[in-house]
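Peer 1: The sequence and its predicted three-dimensional model are supplied below.
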Amino acid sequence: MVHFGRNVSFIAVVLACVALKATSNPVGHVQVVGGTLAKQGQFPHIAALLRREISGARTFFCGGSLIAPTWVLTTADCLRTHNVGSTSVRTGELDFDQATEYEQLVNAKRFVVHPDYVPTTALNNIALVELSQPVVEIPGFVNSIKLATTRDVLYPGTECTVAGWGSTSEGGATSKKLQFAYLPSMSDVECGADWPERFDSPSQLCAGFSQGGISACGVDYGGPLTCGNNPVLQGVVSYNNGCGRPGLPSVYNRVSNYVDWINSNINNSTLGSTV
């Protein structure tokens, strides 16, 4: 997705909220390409990570997934150049130009980055944002999502869905409304052939089409990939090269590989590598 900002005034963790309009940031990051506009409540787990500017405006910089009332899963890359004090998370977001009663804004309490994260290769590119107070779950509109485990086998060709905010073409104009796209999961062999020097099959997976055209990338980082008839969170958008280019599918962190690490931090907040 491409960055864009929004001036907001919110009372966090209540069902009613007040928000001002979004302002656009320069295009230059890659995004969901070939997507369709989402409906309110279609992705109740999706979260928007926001940075508070000196002016007081809040600027969207990455996606995430609500996995517990006080926890959002995202990527370590998303948090590298940001600090806890200026970061907040908005759930229930659909359109950055139109506020709804489902939106909640909560400040970040701390970042938890995977201890084996390697910035140069995006290996173990996964992180948690602990929230300062719980998000109020609103059934059908704001809900945490189930994490995939090793029992949730992801077979090649399984229909998956990626969601986020951004433009419909590489370098194109932004969309301030939530978008989604359907993508098939890919085999590790096929993904490794497309990313021969970077793909790590135990911790990563690919989804997309060999001919390109539909993709998640750029500021979609941290956003969710859900798969199957009863969707679970299988992937977290990690890296890409361009938007929807042939032979260059999006790469995702494989959630099932990290579920023990995630749960250990959620269940014991003293664990993990914090920044």
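Peer 2: Done, it's in.

Peer 1: make it CA atoms for all contacts and neighbour counts henceforth
Peer 2: Fine.

Peer 1: Show me which residues of stretch 28-45 are buried.
Peer 2: Across stretch 28-45, burial judged by 16 or more other CA atoms under 10 Å covers 28-35, 37-38, 40-41, 43-45.

Peer 1: what do you get for stretch 205-214?
Peer 2: 205, 206, 207, 208, 209, 210, 212, 213, 214.

Peer 1: I'd like to check which residues are in contact with the residue positioned nearest the centre of the chain.
Peer 2: Nearest residue to the geometric centre of the chain (CA atoms, centre = their mean): residue 223, 1.5 Å. Going by CA atoms under 8 Å, 6 or more residues apart in numbering, residue 223 touches 46, 47, 62, 63, 64, 65, 74, 162, 163, 164, 236, 237.

Peer 1: Against residue 193, how distant is it?
Peer 2: Distance of residue 223 to residue 193, computed by CA to CA, to the nearest Å: 24 Å.

Peer 1: Over to residue 176?
Peer 2: 35 Å.

Peer 1: Put this next to the previous one:
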Amino acid sequence: MIHAYCIILLLQLLSPTGGSESGIVNGKVSKPHSRPYMASLQYDGQHSCGGILIREDFVLTAAHCKQSDTMTVVLGAHNISKKEKSQQRINVTKYIKHPKYNGKYDYDIMLLKLKKNATLNKFVKTIGLPKKKGKIPANIKCTVAGWGRTGQDKPASDVLKENTEKLQFNSECKYIWQQYFDDDSMICTKFTRKAGGICQGDSGGPLICNTKPQGITAFTDKNDCNNPEWPHVFTKVNAFIPWIKKVLKENRNVA
């Protein structure tokens, strides 16, 4: 079985400072099913990454979340350690990574075509995408959510957790992450050690700002996901709206 730590190791090797696939540190337990667009991406029944349902048959996530061709998407979940009646488990039939993704940091975005349409109900709903190239003001508070680790050396959470992080100025992100940060296709957040935020296992999950998924969790400091000296980095969703729409259109009636 391929475990999530394989991806963490891979990303650690890519830079001197390193990055890791990104659980929610501190924060709070989400109200059950209050985020019906959330998806748990699993291999052999084990949570690996997060994602969001953007159409009945498509989930948006990070490209580095693909480990093999045996991924299952779990929708309608709150406690992923239980077989809740609300859950829908659907296999992935197609993995569509951005064509410019090369296994590193840039273009870390992927669409998952589900084997069958999800059944939309009060537990499972899609989330709308932001506008193309819409401005995202710095310093606004956004929400992150996931089933990842609750600390750098702590276990993952069985229940969905969420936290608040504040958008950072792109210039500050670039100054800190240097060549690993592309302000055209990435955004980053600032946080405090006490408040916490994303950690290993949250990769592919959303950064929700003003009800829209403005970011897809990408990477953090490899040694300490809760180190406030290193902003959390997200793939900027609105930079990829044309590509997302193109893929969705091409796969409108494709099984």
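Peer 2: It's in. Bear in mind the structure is a predicted one, so any value in this text is a computation, not a measurement.

Peer 1: coming back round to it: who wins on neighbours among the contacts of residue 223 of the first structure?
Peer 2: residue 164 (35 neighbours; other CA atoms under 10 Å).

Peer 1: which element is that residue on?
Peer 2: Using DSSP states H and E, residue 164 of the first structure sits within strand 159-165.

Peer 1: Next SSE downstream of the biggest helix by length in the first structure?
Peer 2: When the first structure is parsed with DSSP state H, its longest helix is helix 255-267. Note on helix 255-267 of the first structure: by DSSP H and E, the next helix or strand toward the C-terminus is strand 273-274.

Peer 1: list the helices and strands that next one packs on?
Peer 2: Contact analysis of strand 273-274 of the first structure by 3 or more CA pairs under 8 Å, 6 or more residues apart in numbering; DSSP states H and E lists strand 104-113 as its packing neighbours.

Peer 1: which residues sit against the next helix or strand after the strand it packs on?
Peer 2: Note on strand 104-113 of the first structure: by DSSP H and E, the next helix or strand toward the C-terminus is strand 127-131. Strand 127-131 of the first structure is touched from outside by 70-76, 79, 89, 106-114, 262, with contacts defined as CA under 8 Å, 6+ apart.

Peer 1: got it, and stretch 165-182 of the first structure?
Peer 2: 1-4, 27-38, 93-97, 159-164, 214-215, 219-220, 242-244.

Peer 1: repeat that with 6 Å
Peer 2: Here stretch 165-182 of the first structure makes contact (CA atoms under 6 Å, 6 or more residues apart in numbering) with 1-2, 28, 30-31, 33-38, 94-96, 160-164, 243.

Peer 1: okay, how far is it across it, tip to tip?
Peer 2: 15 Å.

Peer 1: which residue numbers in the second structure go with it?
Peer 2: Stretch 165-182 of the first structure corresponds to residues 147-164 in the second structure, going by TM-score structural alignment.

Peer 1: residues contacting the counterpart of residue 102 of the first structure in the second structure?
Peer 2: Counting by TM-score structural alignment, residue 102 of the first structure corresponds to residue 86 in the second structure. By CA under 6 Å, 6+ apart, residue 86 of the second structure lies in contact with residue 76.
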